[in-house]
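Asker: Provide a 3D model corresponding to the input given below.
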Amino acid sequence: MSPFRSGNGAAWLDLLSTLEGRYRAQQFNTIGTTGQLRAWLRANDLEPRAAVTVADVERVAEARECLHRLAVARIEDCTPAAADVRLLNRLLDGDQGLRVTGPDLRPRRPVNVDDALARLARQAVVDLSGHGAGTLRACGDDTCSSIFLDTTGRRRWCTDLSCGNRARVRAHRRRESGPAAQAPGSRGTSSSPLRRR
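Answerer: Reported below is the predicted structural model:
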């Protein structure tokens, strides 16, 4: 089992989940070392041929936060910051071209981390522009900052097994403790999915 969160619908969205506790005082970066970043890239079929450096870790963290801001802007139907659009274009500049190898037509490994980031950026552009397979949504659990691709139009949580169960348990406990304990309008999801910022 992978130590990294996945299941958000695209690797670039799984990248956003590598910063745990995004809206809390204490955060944990699950790709904060060169070894962790290489492991995450390997888990997402993006392991580069070149070594992963400390500078790569810093660039990926910067790219992750840029992509998160762009996704939030898309969800909230706001104009993205010009600096984020410029950084997204710089990420796309790192594209070394996609080639396939062997009879199974697997994409070749990225040359370096910038090449891997360019592939993630390319995925992001498709989803951010509304041309992807689903709709970007924020997890309905108040304690989660994940953003996922909803291909059904009914999905409420990034993962039903953790966030969905947590939200249902909280809603059940509020119902069981009576109306005095239930906040007005509370139904186990946040009133504004990104209000935690």
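Asker: For the rest of this, base every contact and every neighbour count on C-alpha atoms.
Answerer: Noted.
Asker: Same question for whichever strand or helix holds V85: list its buried residues.
Answerer: Following DSSP states H and E, one finds V85 within helix 82-93. Under the neighbour-count criterion of 16 or more other Cα atoms under 10 Å, helix 82-93 has D84, L87, L88, L91, L92 buried.
Asker: compare with the first, here's sequence two:
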Amino acid sequence: MTTWTDASFLGGHPALDFVNTVAGRTKDRTVERLGEFVDAIDWAHAANVLDDDERENLRARAERAPSEASAALADLHTQREALHAFLLAGVENTACEPAVRDRVKADIEAAYRDAHLSDRFRTQTAWVIDPDEAGLHVLTRRLALTGAALLTSEQRSQIAVCGRCSWLFLDPSPTRRRRWCSMATCGNRAKAQRHQRR
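Answerer: Next comes the predicted model:
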């Protein structure tokens, strides 16, 4: 079971924390942190994407339908990697593959189709995904809405990529000079590597 600590949430936005659920000491995304659907449920709870009751209900539903949970996890992985590739292309000002862009668009469109506009928009999100209606796809739908909110906010210009790993984060500083997702991890590793070279 994965433990979700503050070090798991360095992105500054839930959509970025979502794409950062794959780790690795380099740009290669080699360490999968959502190995089981229950890991995704627990991450979503830690990220405030699910509340306590929703977490327990989703866990029970996944336990009753393991094959459906496996399919939902695979879909979540594909969604995450498409969003990461799309955001990274924007940050690095490189061409984005049409299939990647189409997947991000399809995820957002599906989420809006399933969403209800809330009249409590002053105290909660304007677009609400009902877990009873969305079932095990509640995570993909809510995270797609979160991604859409980031892409339509002013914060999109603050997205940056770590100089050592693949993690994305918001850099709201005026100079946009933040280099690492975390000085304690990637920053120190880069320092150690420079020291070894010397």
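Asker: just checking, next helix/strand downstream of the helix holding V85 of structure 1?
Answerer: Next along the chain after helix 82-93 of structure 1, taking DSSP H and E as the criterion, comes strand 100-101.
Asker: where does the alignment partner in structure 1 of L34 of structure 2 fall, helix, sheet strand or coil?
Answerer: Using TM-score structural alignment, the partner of L34 of structure 2 in structure 1 is I31. Here I31 of structure 1 takes the coil state, with states given by DSSP: H, G, I helix; E, B strand; the rest coil.
Asker: Around I31 of structure 1, count how many other residues there are.
Answerer: When neighbours are counted by other Cα atoms under 10 Å, I31 of structure 1 registers 21.
Asker: Also the one 3 residues further on?
Answerer: Using other Cα under 10 Å, T34 of structure 1 has 17 neighbouring residues.
Asker: so who does it touch?
Answerer: Residues near T34 of structure 1 by Cα atoms under 8 Å, 6 or more residues apart in numbering: V52, T53, V54, D56, V57.
Asker: one step back: want to try TSV for the buried residues of helix 82-93 of structure 1, with distance to D150 of structure 1 as columns?
Answerer: Formatted as TSV, these follow (distance: Cα to Cα, whole Å):
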residue	distance to D150 of structure 1
D84	24
L87	26
L88	23
L91	25
L92	25
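Asker: Name the nearest residue to the alignment partner in structure 2 of V72 of structure 1, sequence neighbours excluded.
Answerer: Under the alignment by TM-score structural alignment, V72 of structure 1 pairs with L88 in structure 2. For L88 of structure 2, ignoring the flanking residues on the chain, the nearest one in space by Cα to Cα, 6 or more residues apart in numbering is V161 at 7.3 Å.
Asker: cool, and I159 of structure 2?
Answerer: I159 of structure 2 sits nearest to L170 (Cα to Cα, 6+ apart), 4.6 Å away.
Asker: on that earlier part again, pull up the gap between the match of V72 of structure 1 and E81 of structure 2, please.
Answerer: 10 Å (Cα to Cα, to the nearest Å).
Asker: and what of R101 of structure 2?
Answerer: According to Cα to Cα, R101 of structure 2 stands 11 Å off from E81 of structure 2.
Asker: what does S70 of structure 2 give?
Answerer: 17 Å.
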